[in-house]
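>>> The amino acid sequence is not available; the structure is as follows:
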């Protein structure tokens, strides 16, 4: 199966409230022979304030953010969606993409009314992340790669250190295309030096195969990493799926506890096994290519404990309930911003058809389509897009509401609920960057000058 190695550079670290500025991808065959590549950028969306830190790191200038020759974020989302179809079927691969880039892509499709926000999992596509593969190589074959350290002497698995340490000297870090080329280099090293490990890891890109492994109730090794610690493996056994989320499996650590002690345990004890630290039962996302590896020599005790779980369907049901209970929402909590409602429910077929038409319609027709959407999330996002890209269609009242939306968003208090960039946060960030000498003064001055007229325009 082909690979699409890709990376994004963004305005900040929030998938929900930031946006991509650059998408780079290299399409290869299964042997990493290049078939095509793309490197596209886009303008800043009208409702986004970029993080000054992100601009400094990526070297994106304010002029680039508003370059009229670049596509809008809406047009950019259409271009990326087209590549997910053109190169299908393929395994979409990146470095730490499951936790960030994949979520940014989904948000980009969602907020720009693409009919399929799961594009890297449809049309025969699936996903894989090189970072867990690196962890697996570290645990299974420590001599496979050179393992660099950071400035404090701790082991570093960051791409900008790992790739140069292993012979990739042309790495242009924090440029999407440079990161893609570095990721391919690391993938090729693992695949060449340990074909068996690579094959086993790539097998996990297919969730049906992960499911089959789990539901065999055999002991498996799960390689993962927590915090700043070193990667390690856990010998465990499947013990159910989270209620309401069949993609989230429960994995019982067979070295941490005897499952027989939990068969008659209280609900509180089972919840603690799922929720406490260290965990006895941890979650495994079967659709995120976990580093789930064959345990070649399980002990008699491992096999015995796995058999107990296999023969205890009632216990597995209670574990499933405990897994789901970790994410129960407070019914009295205020409504979430629309960006955080992405996983609220699947789109109806009728709405999907309207979204398909929306992608290719004129803006006046798009405004009509938005009014006919039955999903309130999509109506809100659609009205926002019309305001962004065809403001002349708005009434005076709608224009005033849009301006108030921007003013409230960008002037929000600096509290945990404010997860997006505001003027207050941007000014504080610029001050920190100046104090730390982290950028040229003229670079920071340009960012500050860019933000001033935006602030004036909404007051």
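Yep, it's here. Remember, predicted model here, so these are calculated numbers, not experimental data.

>>> Every contact and neighbour count from this point should use C-alpha atoms.
OK.

>>> What count of nearby residues applies to residue 436?
Residue 436: 9 surrounding residues under other CA atoms under 10 Å.

>>> For it, give its distance to residue 430.
According to CA to CA, to the nearest Å, residue 436 and residue 430 sit 10 Å apart.

>>> Report how many residues lie close to residue 301.
For residue 301, using other CA under 10 Å, the count is 12.

>>> Tell me how far it lies from residue 430.
With CA to CA as the criterion, residue 301 and residue 430 are 57 Å apart.

>>> Residue 388 too?
Relative to residue 430, residue 388 is positioned 27 Å away (CA to CA).

>>> close enough to count as contact, residue 165 and residue 147?
Yes: between residue 165 and residue 147 there is a contact at 7.3 Å, judged by CA atoms under 8 Å.

>>> this is the other structure I want to compare:
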């Protein structure tokens, strides 16, 4: 099956609003021998405002992001998709990728009218090397040399962990350099802790995780908070009724008899408290799991393994208790309202079959036909993204009223905090704060960005004054 190691560099951390500007991937065989490389960049989308800290981190002057010689964001995403489909099926691995890079890729695909879940479809699996190295540090300490920070805590930053283990990482926060470093650390674990590596690969498969948590009487769930591994012996109560890939697990190191005797209101309050005795996991997110009989003593929180196994079996057999715990936990959740921002509605349902066909046709249609397709989408998210793409590619195709609506919408994202994104004024303030602080202005990135923002604010303000009936207030 092989692996695809990948990384993204972005304009910021806001999923759905920020964009990928640099994507890199290395394909390997099952033994982690490299068999292919791919890299792609894009220029800045006109409605995206980079965070100045991201520009500093990535070493990217604003002029480079606005280079007309770079591909458009749409063309970059199309190239990424073609390559990753050619490399499927594979196990997709990044560093903190499930929480960040995967999400940025999903949003990029969705906003360019492609199916969003490429890395978890087409026979693909996914895993996260950050969880692997943290697990290696906890379960097989000699496997990796982990730096210790000033506060005495382990540091798992890629730019520090890689050199500490003699793994090449010459240019941190360059997408390809980060991919090379991630692959190098995975090779270290594969060579020095092969059983841990095999477990990592095994649990990259959603079906395997589901079978394990459903079949085991009890197991240890390892979660990571502030670079610390937290091991919890748990038993799976059952599926999360609100999340198809979710499982709800109950801690085994607490007094369960007290839970059974609690009135409903008290139970709901107890289960919703932080930290909750119920732990959630997603079977499609490569969780770090250890069977009880494989867990070293320090992972059992001072509990006797035989007692944990008996307790787990007793809970699983009490179907009524499990159902009540799940129902009480779910009842205590805050109801989730759909976002007013289309960028945040990626998980509000899958496109229907007709819209899926329209999405596929959109990319090969003429400009006029693409406009017709965009207007025919049943899903309003796709309709908005489709018209936005047409505006980016050739705004002259759009009727004047649609073009003006698109321009109002996109410039709102530049000046109005209510539009959800990072505004020009916010970026200018953050840039001023960095310039006035102790942050070194490497290669004049901050001063150049400040000049760009001031000039852009003037142009956008003049454009809106000339094209819209009234100036918007309260936009800073």
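Great, that's in hand. Predicted model, so just to flag it, every value in this text is computed and none were measured.

>>> hang on, residue 430 of the second structure in a helix?
Yes: counting by DSSP: H, G, I helix; E, B strand; the rest coil, residue 430 of the second structure is part of a helix.

>>> Touching, it and residue 52? I think so.
Yes: judged on CA under 8 Å, residue 430 of the second structure makes contact with residue 52 at a distance of 6.9 Å.

>>> Please say which of the two ends up with more neighbours.
Remark: of residue 430 of the second structure and residue 52, residue 52 carries more neighbours, 26 against 17, as counted by other CA under 10 Å.

>>> can you pull the contacts of that one?
By CA atoms under 8 Å, 6 or more residues apart in numbering, the contact list for residue 52 of the second structure reads 427, 430-431, 446, 449.

>>> could those go into JSON lines alongside distance to residue 115 of the second structure?
Shown next, in JSON lines, are the contacts of residue 52 of the second structure (distance: CA to CA, whole Å):
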{"residue": "427", "distance to residue 115 of the second structure": "32"}
{"residue": "430", "distance to residue 115 of the second structure": "35"}
{"residue": "431", "distance to residue 115 of the second structure": "36"}
{"residue": "446", "distance to residue 115 of the second structure": "37"}
{"residue": "449", "distance to residue 115 of the second structure": "34"}
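
>>> Among those residues, which one is most surrounded by other residues?
Busiest of the contacts of residue 52 of the second structure [other CA under 10 Å] is residue 446, holding 25 neighbours.

>>> my guess is that residue meets residue 435, correct?
Yes: the pair residue 446 of the second structure and residue 435 qualifies as a contact (CA under 8 Å) at a distance of 6.8 Å.

>>> Between the two, which contacts overlap?
Common neighbours of residue 446 of the second structure and residue 435 (criterion: CA under 8 Å, 6+ apart): none identified.

>>> ranges for the strands of the stretch 101-250 of the first structure?
Under the criterion DSSP state E, counting those that start in this stretch, the stretch 101-250 of the first structure contains strands at 126-129, 220-224, 232-242, 245-253.

>>> how distant is the last one from the center of its chain?
In other words, strand 245-253 of the first structure. 19 Å (CA atoms, centre = their mean, to the nearest Å).

>>> The longest one too?
On the basis of CA atoms, centre = their mean, strand 232-242 of the first structure is displaced by 22 Å from the centre of the chain it belongs to.

>>> what sits up against it?
For strand 232-242 of the first structure, contacts defined as CA under 8 Å, 6+ apart pick out 135, 139, 214-215, 217-225, 247-255, 295, 306, 309-310, 316-317, 319-324.

>>> mean deviation of it from the second structure?
Superposed on the second structure, strand 232-242 of the first structure shows a mean distance of 1.3 Å to its aligned residues (mean CA distance after the TM-score superposition for the first structure).

>>> which bit of the second structure covers that strand?
The aligned range for strand 232-242 of the first structure in the second structure is 230-240, by TM-score structural alignment.

>>> Just the buried positions in that stretch, please.
Residues of stretch 230-240 of the second structure classed as buried by neighbour count (16 or more other CA atoms under 10 Å): 231-240.

>>> Dump the residues you listed to TSV, plus distance to residue 154 of the second structure.
Converted to TSV, those look like this (distance: CA to CA, whole Å):
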residue	distance to residue 154 of the second structure
231	16
232	20
233	23
234	25
235	29
236	30
237	33
238	34
239	34
240	33
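
>>> Longest helix in the second structure, please.
helix 445-467 (DSSP state H).

>>> Give me the helices and strands touching that helix, please.
Contacts defined by 3 or more CA pairs under 8 Å, 6 or more residues apart in numbering; DSSP states H and E place helix 445-467 of the second structure against helix 52-58, helix 62-65, helix 400-415, helix 424-436.

>>> Residue 171 of the second structure: which of these is closest?
Residue 171 of the second structure lies closest, by CA to CA, to one member of these: helix 52-58, at 9.5 Å.

>>> The closest one vs the first structure, mean deviation?
So helix 52-58 of the second structure averages 0.9 Å relative to the first structure (mean CA distance after the TM-score superposition for the first structure).

>>> where along the stretch 51-200 of the first structure do the helices fall?
Under the criterion DSSP state H, counting those that start in this stretch, helices of the stretch 51-200 of the first structure are mapped to 52-58, 62-65, 73-86, 101-111, 130-140, 159-165, 176-193, 195-203.

>>> for those, which one sits closest to residue 277 of the first structure?
With CA to CA as the measure, helix 130-140 is the member of the helices of the stretch 51-200 of the first structure nearest residue 277 of the first structure (20.9 Å).

>>> what sits up against the closest one?
For helix 130-140 of the first structure, using CA under 8 Å, 6+ apart, the contacting residues are 93-96, 144-145, 157, 183, 187, 190, 197-198, 201, 223-225, 231-233, 290-291.

>>> What residues does residue 105 of the second structure make contact with?
Counting by CA under 8 Å, 6+ apart, residue 105 of the second structure makes contact with 20, 116.
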